[in-house]
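> Structural data only, the sequence is not supplied:
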C-alpha cells in the first residue's frame, strides 16, 4: 500500500484494440466479466488547462480487489493516453487511487507539489485527475472520486467478478444514473 495514497485500486492499460484486449484478458487470463462503454460520457474534460471533447472507449473488470481498466482512444484529442501512445507505449499507463474525500485529497496532493495534467468527470461524484508523474511508462497516478454512483458501479463490477464462470465476458457498462 502506498503511504501517500493508500491502496492501488485500478491498473489502467492503453490498448490499440479494446475488443481484442477484452478477449485476451477474459480467455487467457480468466479476468472478467468486462463492462464495456464504447464512448465514455466525460464532461468538464481538461488537458493541460484546455478544454476538449475526448472519445474514449473503456472496459472495466476486476481481479480480486484490483480493477483492470482497458482504454482505447477513438479521436486525437490531447490526453495523457495519447501522449503514452505517441511515445510508442502500449500497456500499463496509470495506477488509480480511489477516494470519497476527493477535494481534501486533491488539496493535500497539490500542496505536496503534485501537478494536475488531465481532469474530468464521469457522472455525479465521478471526478478524476491525473498527475504529472510519468517518470517511466506505467507510473502516471490517477485520483478518482468514488463517493456516488461511480463508486456503486465499481462495487457492482467487483461483485460480478467474484463468481464469474466465463459466460458473457463482455457486458454493457451500467447506467450511472440508475445506480
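Perfect, thanks for sending it. Just so it is clear, the structure is predicted and the values come from calculations on it, not from any experiment.
> When you work out contacts or count neighbours from here on, use the C-alpha atoms and nothing else.
OK.
> what's the longest helix seen in the chain packed up against?
Secondary structure of the chain per DSSP state H: the longest helix is helix 149-162. Applying 3 or more C-alpha pairs under 8 Å, 6 or more residues apart in numbering; DSSP states H and E, one finds that helix 149-162 contacts strand 56-63.
> So what's the gap between the strand it packs on and the chain middle?
7 Å (C-alpha atoms, centre = their mean, to the nearest Å).
> put this beside the first:
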C-alpha cells in the first residue's frame, strides 16, 4: 500500500487552507461542499455525516481538510474526532484489491468502523485510534477517484496563489 492522502478535521476550511499555504506553500484546496453519501454506516449502523471537504496536492501526496457540520449518532461524532479539533483523522490508501486489504486488517483485529459510498467512490475506515491516534481509510481504485485527484493536481499546476479555496468545477 502506498500512502495517498492525509485527512484532517478542522474547525474552518478557509483558515486551515491558509495555514497549509503558510507552512508548506501548498494550494489551492478544491472544495466539495456538504458531501453527500448514498450510504454511510458507523459500527455497522446507519449514520449521518454532513461535512465539506477540500483537497490539495502536496508532492506525491494529497492533503484533505474536512469541516464537519453535523454527525450522528454520537459514535460518528467520536470517530471523526470532533471533540479534539483540529486533528489528524485518517491516513488514506488507494488499493487495487480492497477485499484482501480488509482481510489483512480483520486478521490483525483492526475493526472496520466506517463504510460509505457515493457516485462511484467508496470508503472504508479502520479504527487505529487506540494504538496510533488515527484511522486508516481505504479507497478502491476507480476512474472516478482518479479523475477527482487529477483535478486537484491540475489545479496546483500554475496556481497563482490568489485564492486558497476553490470549488471543484
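Everything's here; your move. Since the structure is predicted, the reported quantities are computational estimates derived from the model, not experimental observations.
> Can you tell me what residue 142 of the second structure aligns to in the first structure?
Residue pairing (TM-score structural alignment): residue 142 of the second structure is matched to residue 147 of the first structure.
> Excluding sequence neighbours, find me the nearest residue to that match.
Closest residue to residue 147 of the first structure apart from its sequence neighbours, by C-alpha to C-alpha, 6 or more residues apart in numbering: residue 100 at 4.5 Å.
> Check the alignment and tell me where residue 18 of the first structure lands in the second structure.
Checking TM-score structural alignment: residue 18 of the first structure goes with residue 13.
> Could you find the closest non-adjacent residue to that match?
Closest residue to residue 13 of the second structure apart from its sequence neighbours, by C-alpha to C-alpha, 6+ apart: residue 67 at 6.0 Å.
> okay, how far is it across stretch 31-42 of the first structure, tip to tip?
Start-to-end span of stretch 31-42 of the first structure (C-alpha to C-alpha, to the nearest Å) is 26 Å.
> Quick one: residues in contact with it.
Applying C-alpha atoms under 8 Å, 6 or more residues apart in numbering, the contact partners of stretch 31-42 of the first structure are 22, 25-26, 53-63, 120-123, 157, 160-161, 164, 166-174.
> rewinding a little: so how many other residues sit close to the counterpart of the residue nearest to residue 147 of the first structure in the second structure?
Matched by TM-score structural alignment, residue 100 of the first structure corresponds to residue 96 in the second structure. By the measure other C-alpha atoms under 10 Å, the count of residues near residue 96 of the second structure is 12.
> From residue 165 of the second structure, how far off is the match of residue 18 of the first structure?
For residue 13 of the second structure relative to residue 165 of the second structure (C-alpha to C-alpha), the value is 8 Å.
> next one: residue 19 of the second structure
For residue 19 of the second structure, the distance to residue 165 of the second structure equals 12 Å [C-alpha to C-alpha].
> Who has more neighbours out of the two?
Per other C-alpha under 10 Å, whichever of residue 19 of the second structure and residue 165 has more neighbours is residue 165, with 21 against 14.
> Find me whatever residue is spatially closest to that one, sequence neighbours aside.
Nearest non-adjacent residue to residue 165 of the second structure, counting by C-alpha to C-alpha, 6+ apart: residue 29, 4.9 Å away.
> Give the aligned equivalent of the one you found in the first structure.
Using TM-score structural alignment, residue 29 of the second structure lines up with residue 34 in the first structure.
> ok, that match - how many residues close by?
Residue 34 of the first structure: 27 surrounding residues under other C-alpha under 10 Å.
> Which parts of the second structure are helices?
13-24, 74-79, 98-107, 129-132, 143-156.
> what's the closest of those to residue 44 of the second structure?
helix 74-79 (10.9 Å; C-alpha to C-alpha).
> List of residues touching the closest one?
The contact list for helix 74-79 of the second structure (C-alpha under 8 Å, 6+ apart) reads 42-43, 47-49, 70-71, 83.
> run the last query once more with 6 Å
residue 71 (C-alpha atoms under 6 Å, 6 or more residues apart in numbering).
> so what corresponds to residue 86 of the second structure in the first structure?
Counting by TM-score structural alignment, residue 86 of the second structure lines up with residue 90 in the first structure.
> typo on my end, residue 41 of the second structure
Structural alignment (TM-score structural alignment) places residue 41 of the second structure against residue 46 in the first structure.
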